[in-house]
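Trainee: One predicted model, sequence on top.
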Amino acid sequence: MSKVKNIAVVAHDNCKKELLDFVDCNHNILSRHNLVATGTTGGLVEKMIMERVEQKADEGYEFKPVNRMKSGPLGGDQQLGAMISEGKIDVLIFFWDPMQPQPHDVDVKALLRLAVLYNIPTASNRSTAEFLISSPFFEGEFQRKETDFSSYTQRKL
């Protein structure tokens, strides 16, 4: 994992404000990385970052566009899952709502399953996200242990 990480940010509707506050409070760290997001969340994050860049232009804030996928229920979660399986996502920050059923719950479960399967550092709430980005591994290169799937892919059927 290189020094510049590809960070997926996702939030269910009831958690979007918390994610936006997290991104705002940690913009100085997150701005050094590439953000990828599901559609609605990505639009909100990008808008908030642009506002901060305009407000603090003299403080060296940079604007990097957010790579936006489709909205989660329209396939965005699956797009992020595919990116994880292709090695294109290094970190997943997914503020999901444990109190609200989701119409695309199977997609959410699949995304989280792939993050675990491919050993992607994952934060599902603010506290974990704060711990994750404050780790010394976050700003430097990191060799993530990859699972050997050869026994599965080469099994005899």
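Mentor: Ah, there it is. Residues are numbered from 1 along each chain as shown.
Trainee: For the rest of this, base every contact and every neighbour count on C-alpha atoms.
Mentor: Noted.
Trainee: give me the element residue 36 is part of.
Mentor: Per DSSP states H and E, residue 36 falls inside strand 34-37.
Trainee: For that strand, name the packing helices and strands.
Mentor: strand 6-11, strand 67-68 (3 or more CA pairs under 8 Å, 6 or more residues apart in numbering; DSSP states H and E).
Trainee: The next helix or strand after that strand versus strand 6-11: what angle between them?
Mentor: Sequence order places helix 39-55 as the next helix or strand after strand 34-37, per DSSP H and E. Counting by axes from the mean of the first three to the mean of the last three CA atoms, to 10 degrees, helix 39-55 lies at 110 degrees to strand 6-11.
Trainee: Please point out which parts of helix 39-55 sit buried.
Mentor: The neighbour-count check on helix 39-55 (16 or more other CA atoms under 10 Å) flags 39, 40, 41, 42, 43, 44, 45, 46, 49, 50, 52, 53 as buried.
Trainee: try this one side by side with the last:
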Amino acid sequence: MSTTTAVSRRCVALIAHDSKKEALVEFARRHLAELARCEVVATQATAMLLRLRLGLDAVPMRPGPDGGDLQIAAKLAAGEISAVFFLRDVMVAQPHEADILALLRICDVCDVPYATNVATAWMLAQELFGRSESPEALRASDEAGESREPSGGPLGFQA
């Protein structure tokens, strides 16, 4: 029997600090088909960006500094979220750092997988969605001039 919480539709959280929003949008674009089959929750600005740029129907929580991270943490504690993709900018002090740490702590306490950078986001997505396309393969196709837009960065994304 599976140890994961039974949910009718997988729910994932997508969160990004301001300087990481473009990387999260690119990540979501590359996993759009899989994310469209999930319920997606996101902090307010991220949800709006995902909806406007990708048409992804993300349920908006409050902005992170106004309690959005804690709203997502509450959903985690209730067993409603299967995974968290949180692209953090650790080089910028966040006024709500205590809320961020509480969210990550709840992930650990509830044994919910989370990714805080692009590399771990790809690994987690591969496990959740069963994709065989790695960031290295995507970068190779970009370099070969295939139809994807080149993005830069060590794993094919802007930081």
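Mentor: Structure's in. What do you need? None of the values given here were measured: they were computed from a predicted structure.
Trainee: What would you report as the TM-score here?
Mentor: TM-score for the superposed chains, counting by TM-score structural alignment, normalised by the length of structure 1: 0.75, backed by 125 aligned residues with a CA RMSD of 1.5 Å.
Trainee: All the helices of structure 1, residue numbers only.
Mentor: All helices of structure 1, identified by DSSP state H, fall at 16-25, 27-30, 39-55, 76-85, 105-117, 126-133, 136-139, 150-153.
Trainee: which residues in structure 2 does the second one match up with?
Mentor: Spelled out, it's helix 27-30 of structure 1. Taken onto structure 2 by TM-score structural alignment, helix 27-30 of structure 1 occupies residues 32-35 there.
Trainee: what about residue 12 of structure 1, neighbour count?
Mentor: 19 (other CA atoms under 10 Å).
Trainee: In structure 1, what range does stretch 98-114 of structure 2 match?
Mentor: Counting by TM-score structural alignment, stretch 98-114 of structure 2 lines up with residues 106-122 of structure 1.
Trainee: distance of residue 18 of structure 2 from residue 86 of structure 2?
Mentor: To residue 86 of structure 2, residue 18 of structure 2 is 11 Å away according to CA to CA, to the nearest Å.
Trainee: Look at the two and report which has more neighbours.
Mentor: residue 86 (24 against 12).
Trainee: What does the more buried one correspond to in structure 1?
Mentor: In structure 1, residue 86 of structure 2 lines up with residue 94, judged by TM-score structural alignment.
Trainee: if we can go back for a sec, just name the most buried of the helices and strands packed on strand 34-37 of structure 1.
Mentor: Comparing these by mean neighbour count (mean count of other CA atoms under 10 Å), strand 6-11 comes out on top with a mean of 24.
Trainee: Mean distance of it to its aligned residues in structure 2, please.
Mentor: Comparison of strand 6-11 of structure 1 with structure 2 after fitting gives an average deviation of 0.3 Å (mean CA distance after the TM-score superposition for structure 1).
Trainee: Look up the closest residue to residue 111 of structure 1, ignoring the ones flanking it.
Mentor: Of all residues not flanking residue 111 of structure 1 in the chain, residue 81 sits nearest, at 4.9 Å (CA to CA, 6 or more residues apart in numbering).
Trainee: The one you found matches what in structure 2?
Mentor: By TM-score structural alignment, residue 81 of structure 1 lines up with residue 73 in structure 2.
Trainee: my read: its match touches residue 102, true?
Mentor: Yes - contact criterion CA atoms under 8 Å: residue 73 of structure 2 and residue 102 qualify, at 7.4 Å.
Trainee: Show me which of the two is the more surrounded one.
Mentor: Neighbour count, other CA under 10 Å: between residue 73 of structure 2 and residue 102, residue 73 has more, with 24 against 14.
Trainee: still on that earlier bit, rebuild the helices of structure 1 as CSV, extending it with distance to residue 6 of structure 1.
Mentor: Output for these, formatted as CSV (distance: least, CA to CA, whole Å):
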stretch, distance to residue 6 of structure 1
helix 16-25, 14
helix 27-30, 10
helix 39-55, 14
helix 76-85, 10
helix 105-117, 13
helix 126-133, 13
helix 136-139, 11
helix 150-153, 26
